[in-house]
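**Student:** For reference, the sequence and a predicted model appear below.
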Amino acid sequence: MTADPSGKPLPVPGNAVLQAVIRAPAQGFDDSGHQPGRVLAQVGDYFAQPTGWPSLRAVRFAGFFEGQCTFAIGVRAQAPFRVSSQEVPADQIRRVVVDLAH
């Protein structure tokens, strides 16, 4: 896995990695797709390192560039997965759900 946009290696625990790329909405961003003054996380920050989950090893922030956020999801091994989203109208957000087989 590599960091976005630098292309530098980004190690992730596990024997396989899922790369989740989420496109950000166009409003509120400059011409390069950056959201001025708002930092979600620093490249390499861990969002999760759960214990007791058979498949998931870690979720790391891999970067934000040109209107997209990239996350590295470290998993135990290559296995089936499913991605969906859930809209939360009261919060005006959309959640991304990654179901991993175990």
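**Tutor:** Perfect, thanks for sending it. In this text the structure is predicted, and so the values were computed from the model without any measurement. Residues are numbered from 1 along each chain as shown.

**Student:** okay, CA-based contacts and neighbour counts for the rest of this
**Tutor:** Noted.

**Student:** And the helices in the protein?
**Tutor:** With DSSP state H, there are no helices along the chain.

**Student:** Give me the contacts around stretch 12-26.
**Tutor:** 1, 33, 56-60, 67-78 (CA atoms under 8 Å, 6 or more residues apart in numbering).

**Student:** Just the buried residues of that stretch, please?
**Tutor:** Across stretch 12-26, burial judged by 16 or more other CA atoms under 10 Å covers 12-14, 16-20, 24.

**Student:** Spatially central residue in this protein, please.
**Tutor:** Nearest to the mean C-alpha position of the chain, by CA atoms, centre = their mean, lies Phe71 at 2.3 Å.

**Student:** contacting residues for that residue?
**Tutor:** With contacts defined as CA under 8 Å, 6+ apart, Phe71 is in contact with 19-21, 59-63.

**Student:** adding another structure so you can compare the two:
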Amino acid sequence: MRRWGTAVAALALAGAGVAASAGAATASVGSQRTVAATCSTAWGSLDKTGQDTDYRPLLDIRAGRHDCYDRLVFDISASGGNTGYRVGYVDKFHQDGSGEEIPVNGGAILQISVDAPSYDPVSGAQTYAGRAGETLPGVDVTGYRTFQDTRFGASFEGQTQVAVGVRARLPFRVLQSGDQLIVDVAHTW
């Protein structure tokens, strides 16, 4: 009789462990569903553009990580108004002006052209220290979920061109807030 009681107790404990594990797995899957639901985007991956003729100097480029996307922020000198831009996926990244190909690591290349030169149009003084073919100064995307590389292309005829190597061709959006142009690339579809 004692053996049966021990066996029943062992089975009950094993069943409780399996049920607890299943509950944890369900909670984990449920929380992933919650995160996925709050991260859903309808941004798409087609080219996005914005027009403006106010060529204000580019001051800085910064990167950030969020739960649903990786972000690149272009800080542009203050004077109000929007900044023109063209953002889209390309097969290869070619430097404006020279046409030279600049290698970019990642599964896809997002090219960003901003109507903000890396120099002051009046004085000619450099305002952003990007160098053709090199990573963006002060931008380290190590450990980012979507961003894998950044490259400065050129500042040519009033526009600054950069590339972001991303994990895959993922949805992205472009926002303007004050004196910032913001490019977000989603972690997933």
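**Tutor:** Perfect, thanks for sending it. Just so we're clear, the structure is a prediction, and the values are computed from it rather than from any experiment.

**Student:** Put one on top of the other, what's the TM-score?
**Tutor:** After superposition, the two chains reach a TM-score of 0.77 (TM-score structural alignment, normalised by the length of structure 1), with 90 aligned residues with a CA RMSD of 1.9 Å.

**Student:** Drop the exposed ones from the contacts of stretch 12-26 of structure 1 and show what's left.
**Tutor:** Applying a neighbour-count criterion of 16+ other CA under 10 Å, the buried members of the contacts of stretch 12-26 of structure 1 are 1, 33, 56-60, 67-76.

**Student:** So which of the contacts of stretch 12-26 of structure 1 belong to strands?
**Tutor:** Among those, the ones falling in strands (DSSP state E) are 56-60, 68-75.

**Student:** Need the counterpart of Arg95 of structure 1 in structure 2.
**Tutor:** In structure 2, Arg95 of structure 1 lines up with Gln180, judged by TM-score structural alignment.

**Student:** In what element of secondary structure is the residue lying closest to its match once chain neighbours are set aside found?
**Tutor:** In space, and not counting its chain neighbours, Gln180 of structure 2 is closest to Asp75: 4.8 Å by CA to CA, 6 or more residues apart in numbering. Per DSSP states H and E: Asp75 of structure 2 is located in strand 69-76.

**Student:** what about that strand, distance to the chain center?
**Tutor:** In terms of CA atoms, centre = their mean, to the nearest Å, the gap separating the centre of strand 69-76 of structure 2 from the centre of its chain is 8 Å.

**Student:** Need the residues that contact that strand.
**Tutor:** So strand 69-76 of structure 2 is in contact with 56-65, 116, 144-147, 179-187, going by CA under 8 Å, 6+ apart.

**Student:** just the buried members of those residues?
**Tutor:** 56-63, 65, 116, 144-147, 179-187.

**Student:** For the aligned residue in structure 2 for Arg38 of structure 1, give its distance to Arg145 of structure 2.
**Tutor:** Taking TM-score structural alignment, the alignment pairs Arg38 of structure 1 with Gln126 from structure 2. As judged by CA to CA, to the nearest Å, Gln126 of structure 2 and Arg145 of structure 2 stand 32 Å apart.

**Student:** just Arg71 of structure 2 next, same as before
**Tutor:** 11 Å.

**Student:** Over to Arg167 of structure 2?
**Tutor:** Distance from Arg167 of structure 2 to Arg145 of structure 2, by CA to CA: 8 Å.

**Student:** next one: Phe152 of structure 2
**Tutor:** To Arg145 of structure 2, Phe152 of structure 2 is 21 Å away according to CA to CA.

**Student:** Please apply the same query to Gln32 of structure 2.
**Tutor:** Note on Gln32 of structure 2: its distance to Arg145 of structure 2, by CA to CA, is 16 Å.

**Student:** Quick one: residues in contact with stretch 152-161 of structure 2.
**Tutor:** By CA under 8 Å, 6+ apart, the residues outside stretch 152-161 of structure 2 that reach it are 55, 58, 94-97, 102, 111-118, 121, 130-136, 162-163.
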